[in-house]
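Asker: Fold the following and give me the result.
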Amino acid sequence: MHPSSTEAATNPHVAVTVACVALFTDMLVYGILIPVLPLLPAVAEAGASATGLLFAAYAAALVIVTPLAGRVVDRHGPRGPLLVAVVGLACACLLFTIGGPYWLLLTARTLQGAAAGLSWVAGLSLIAGTVPLRQRGTYLGLAMSMVSVGVLAGPPLAGWLARFGGHSAPFLCAIVLLAIDGGLRVAFVRPTPPPDDDPATAMDVLRTPGCRPVVALILFGAAAAAVGLVLVGIGPNYPVIIAGLMCLGVAIALLVVPAGALIGVQGAIATPPTIGGAYSLYNLAYAGGLVLGPAATILARLPSRFAVMPG
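Answerer: Next up is the predicted model:
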């Protein structure tokens, strides 16, 4: 995708606002599901392994859709993927509102992961394609801060709404927010003419000199952020919770945000240039970190669990 074509169609400040709202809404729904999903009757009846499968379905769909999203963004611009993503996420919320059976929740979770893959790649590409390089790090940092706000605000909001309105209340609230989000995407993200050349892919960006350390940085930063979220969730006391928040803050501020700007540069110097491919690679590394972070935390806690087991 040629940045100049997007720049002419979509105002940079509007693009940043739309991307920030998109990322916030996406991660708010993700955060809402953290306390609510295991408590749904269909999930509770299916057992703990069924809960794990639901969370794995999100990650699997995210990984599968992300490369396709990068290709579509490069060929047709971010508007289409952003619109499809918000519709998909709204449908997922409607399915979660129903609350079962289990296969329906699994379908909803998969749909949520697919929507996230579209929304993240298109939203970050929208910023990279409209904001000048000297300001890109600042605005990508703002967008990533919305990710943190969304995922941290989701669980307490879900608990408060579920207490007064039942398990469906958090998802109905999310649907209202998605309607506002979708309106912004329709109104302010302009269509982008397709490029004349054949856009590159995420693997072409990965072969660009200097790209592998950036990807490693994103992977490590996402893993550190995931560890922070796990510590916040399981922390029995304030020191553990504070450590989790510090881990999350450092990962976002010092690792993920600079790497987000750098991966856009790598996409720009790839042959041929590809913003969508760059941010699909970013999303894949980020998703990998989200999987590895909690897994590492669980493995680290296993020795202490076995130590207290009788016999």
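Asker: C-alpha from now on. contacts and neighbour counts both.
Answerer: OK.
Asker: Any idea how far apart the tips of stretch 65-85 sit?
Answerer: With C-alpha to C-alpha, to the nearest Å as the measure, stretch 65-85 spans 11 Å from end to end.
Asker: M144: neighbouring residues, count only.
Answerer: 22 (other C-alpha atoms under 10 Å).
Asker: if I read this right, it contacts P258, doesn't it?
Answerer: No. Using C-alpha atoms under 8 Å, M144 makes no contact with P258, being 10.5 Å away.
Asker: Does the helix or strand hosting M146 pack against any helices or strands, and if so which?
Answerer: Assigned by DSSP states H and E, M146 falls within helix 133-165. Counting contacts by 3 or more C-alpha pairs under 8 Å, 6 or more residues apart in numbering; DSSP states H and E, helix 133-165 packs against helix 12-36, helix 102-130, helix 169-188, helix 257-269.
Asker: Would you do the same for the sequence below? I want to compare the two.
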Amino acid sequence: MNQKRNLKKAQKSALFVVTLAIFTDMLLYGMIVPILPDYADSLSISQTAIGILFGSYAAALLIATPVFGVISDKVGRRGPMLWGILGLTLATLLFAFANTFWLLLICRILQGIAAAATWTAGLALLADFYPSKERGKVMGIALSGQAMGTLLGPTFGGWLYQLGGYMLPFFAAAGIALIDGLLRIFLLKEEPHRKEEDASGAWQLLKNRTLLLVVGAVVIGAAIPSVLEPTFPMHLQNVFDASPGIIGLLFGVPSLAYAFAAPIVGSVSTKIGHPKTITIGLAITAVSLTLVVMPTTMWLQVAALGLIGISMGTVLAPTLPELADIAEQSQTQAYGVTFAIYNTAYSVGMMLGPISSGAASDIFGLQLSYFAIAVMVLVYMLFFAIMTQLKRK
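Answerer: You can find the predicted model right below:
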């Protein structure tokens, strides 16, 4: 009885710590969005260099993720979780004193490396602690932390920047990271017993066709918000004469909808099946991308953006437990490598979204470009549905 009670307590501690860790990471990631362009301008940094600064996070995350996946399977989850928060705190403090492009670039790269350690080890820890039937719900809860951090980060950073100048947001963020780090130290005292994993065997997961199909869905789910970033603000200005503040609030709508949808979708997907839920999510994505550029009234626009957020949750929330199940069925507990694959796919989606959206808008215009992307999502949805059905048979 005591053993069961202790397990429940350890599970709850792990879920709390991982959700908070993901929230902190995304809060600090988004915090610099309203700060960096203005500060970079004061340092006479070009727009191209600003673009490199923003893109360097995803590039660092992409490169570092497989490394931390293997490491966390070898040494456990607690170590990389602590290294991640240490790196994030250091990057945040360095940001406060960075006064050249190269220092800013180092900070952003370090932030991406820290995120790779936190996300990979954190998600793997949840897979270690929770059985298959509970993973949908807990992974959804963890993703709600991501959504809330994304939602609050720019607002938090912009408000503190206006209140106290450039350094204040980073000192405040370092304080939050310190609290997060202390909680990781004191609450993550034990891990479930895991058998020693052979890294070469773990990478055999890449030959699993269902896993590759899920990876494609993760790329699409990650690309959904980034499709909007380079092109949609101008649309809101043209149609609604929206100010930057209103645009910022509207961009918060998908994140809020995502935060509410992810835990619910995670629970539902456990009951009806993760592949079926992903298929539904891809269908909603195609519809929402088509609808989001149609409204001429603000309330309809809010509803369309809310649907975008729901589609993100419906695609991404089931992919995490499905990947864990695939690893388990392959008779491996290499969840670090498994979620390294997830993070890599997510990074690719973050990079492909703005590129595809910007290029297609230049060629076809905004409405046709979103429609073209929606058609590609719909084609993948049909391919995904057919292939997963054949695999099941």
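Asker: G154 of the first structure: which of the helices and strands packed on helix 133-165 of the first structure is closest?
Answerer: Nearest of those to G154 of the first structure, taken as C-alpha to C-alpha: helix 12-36 at 4.0 Å.
Asker: Quick one: name whatever helix or strand follows that closest one.
Answerer: helix 41-46.
Asker: who does that following helix touch, helix- and strand-wise?
Answerer: Using 3+ C-alpha pairs under 8 Å, 6+ apart, helix 41-46 of the first structure is in contact with helix 102-130.
Asker: Would you indicate which residues of the helix holding M146 of the first structure are buried?
Answerer: 136-137, 139-155, 157-159, 161-162 (16 or more other C-alpha atoms under 10 Å).
Asker: Comparing it with the second structure, how large is the average distance?
Answerer: Compared with the second structure after the fit, helix 133-165 of the first structure shows a mean deviation of 0.8 Å (mean C-alpha distance after the TM-score superposition for the first structure).
Asker: equivalent range in the second structure for that helix?
Answerer: On the second structure, the counterpart of helix 133-165 of the first structure by TM-score structural alignment is residues 132-164.
Asker: What of stretch 277-297 of the first structure?
Answerer: With TM-score structural alignment applied, stretch 277-297 of the first structure matches the range 337-357 in the second structure.
Asker: which of the residues in the matching stretch are buried?
Answerer: 337-354, 356-357.
Asker: and what of stretch 57-71 of the first structure?
Answerer: Neighbour-count burial for stretch 57-71 of the first structure [16+ other C-alpha under 10 Å]: 57-63, 65-71.
Asker: what's in contact with that stretch?
Answerer: Identification of contacts with stretch 57-71 of the first structure by C-alpha atoms under 8 Å, 6 or more residues apart in numbering yields 81, 106, 109-118, 121-122, 199-202, 275-281, 283-284, 287, 291.
Asker: how close does the match of stretch 277-297 of the first structure sit to the first structure?
Answerer: On superposition with the first structure, the mean distance recorded for stretch 337-357 of the second structure (mean C-alpha distance after the TM-score superposition for the first structure) is 0.9 Å.
Asker: quick revisit: among the buried residues of stretch 57-71 of the first structure, which lie within strands?
Answerer: Using DSSP state E, no member of the buried residues of stretch 57-71 of the first structure falls in strands.
Asker: M246 of the first structure: which of these is nearest?
Answerer: Using C-alpha to C-alpha, A59 comes nearest to M246 of the first structure of the buried residues of stretch 57-71 of the first structure, at 24.5 Å.
Asker: what angle do the helix holding M146 of the first structure and helix 169-188 make?
Answerer: 150 degrees (axes from the mean of the first three to the mean of the last three C-alpha atoms, to 10 degrees).
Asker: Check the offset of helix 133-165 of the first structure from the chain's centre.
Answerer: Using C-alpha atoms, centre = their mean, to the nearest Å, the mean C-alpha position of helix 133-165 of the first structure is found 11 Å from that of the whole chain.
Asker: Against L103 of the second structure, how distant is Q331 of the second structure?
Answerer: Using C-alpha to C-alpha, we find Q331 of the second structure at a distance of 44 Å from L103 of the second structure.
Asker: okay, the two: which has more neighbours?
Answerer: For Q331 of the second structure versus L103, neighbours defined as other C-alpha under 10 Å are more numerous around L103 (14 against 11).
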